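Trainee: My questions concern the predicted model and sequence given below.
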Amino acid sequence: MDYTTQMKNRVKRIEGQVKAILRMMEEGKDCKDLVIQMSAARNALDRTIGVVVGSNLEQCVRSQIENGEDTQLLIQEAVTLLVKSR
């Protein structure tokens, strides 16, 4: 699969968030502020998972349709993967 610049940029932003969380911990910041930032990072990661799985699913479904193959199992696997990631 080709990972787009957009996907990579999302992960880089999440990396920055995680580094900021570590810095907050080292500085002894308030628990509430820390949890807010951790939640934001988790949500960003969840959204990125959706983008990656959705893009991959689209590519795979197109390929299977072009080859005359059934896509039901592929779609079921993608949904299962998304459910497990939560």
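Mentor: Structure received. Residues are numbered from 1 along each chain as shown.
Trainee: only C-alpha atoms for contact and neighbour calcs from this point on.
Mentor: Fine.
Trainee: Assign a three-state SS to Asp70, would you?
Mentor: Asp70 carries the three-state label coil when classified by DSSP: H, G, I helix; E, B strand; the rest coil.
Trainee: The residue nearest to it when sequence neighbours are not counted: neighbouring residues, count only.
Mentor: Residue nearest to Asp70 in three dimensions, not counting chain neighbours: Gln64, with 6.8 Å by C-alpha to C-alpha, 6 or more residues apart in numbering. Burial of Gln64, expressed as a neighbour count using other C-alpha atoms under 10 Å, amounts to 13.
Trainee: which secondary structure element contains Gln64?
Mentor: Gln64 belongs to helix 31-66 when elements are defined using DSSP states H and E.
Trainee: Just the buried positions in that helix, please.
Mentor: For helix 31-66, the neighbour count (16 or more other C-alpha atoms under 10 Å) marks 34, 37-38, 41, 44-45, 48-50, 52, 55-57, 60-61 as buried.
Trainee: next, the one to line up against it:
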Amino acid sequence: MKYNAQMKNRVKRMEGQLRGILKMMEEGKDCKGVITQLSAVRSAIDKTIGVVVSSNLVECVIEAEKNGGKTNDLIQEAVGLLVNSR
């Protein structure tokens, strides 16, 4: 699978958020602010997982249809990845 610039930018943004959270912790910032930022990163990770899985699924389904393969198994595997990521 090829990871496009949008996916990579999402991860870079999360990396920046995590560094910001670490700085907040080192500076002794309020717990509420740290938790808010951690929740934002968790949400961003969940969304990125969805983007990666769905993009990969599209690629795999197109390839399977070209080669006469079963798409049902691919869809079930993708759903399993999403469920297990939580």
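Mentor: Received, thanks. Computed from a predicted structure; not experimentally measured.
Trainee: Test my guess that the residue nearest to Asp70 of structure 1 contacts Thr71.
Mentor: Yes - assessed by C-alpha atoms under 8 Å, Gln64 of structure 1 is found in contact with Thr71 at 6.5 Å.
Trainee: follow-up on the earlier one: now do the residue nearest to Asp70 of structure 1 against Leu74 of structure 1, distance only.
Mentor: Using C-alpha to C-alpha, to the nearest Å, Gln64 of structure 1 is found at 9 Å from Leu74 of structure 1.
Trainee: again, but for Glu66 of structure 1
Mentor: Computed as C-alpha to C-alpha, the Glu66 of structure 1 to Leu74 of structure 1 distance reads 14 Å.
Trainee: Trace Gly80 of structure 2 over to structure 1, please.
Mentor: In structure 1, the residue paired with Gly80 of structure 2 is Thr80, using TM-score structural alignment.
Trainee: where's its match, which helix or strand?
Mentor: Secondary-structure assignment from DSSP H and E places Thr80 of structure 1 in helix 72-85.
Trainee: Stretch 35-46 of structure 1: average distance to aligned residues in structure 2?
Mentor: After superposition onto structure 2, the mean distance of stretch 35-46 of structure 1 to its aligned counterpart is 0.3 Å, using mean C-alpha distance after the TM-score superposition for structure 1.
Trainee: which residues are in contact with that stretch?
Mentor: The contact list for stretch 35-46 of structure 1 (C-alpha atoms under 8 Å, 6 or more residues apart in numbering) reads 10-11, 14, 17-18, 21, 85-86.
Trainee: Drop anything exposed from those residues.
Mentor: Taking 16+ other C-alpha under 10 Å as the criterion, what is buried in these is 10-11, 14, 17-18, 21.
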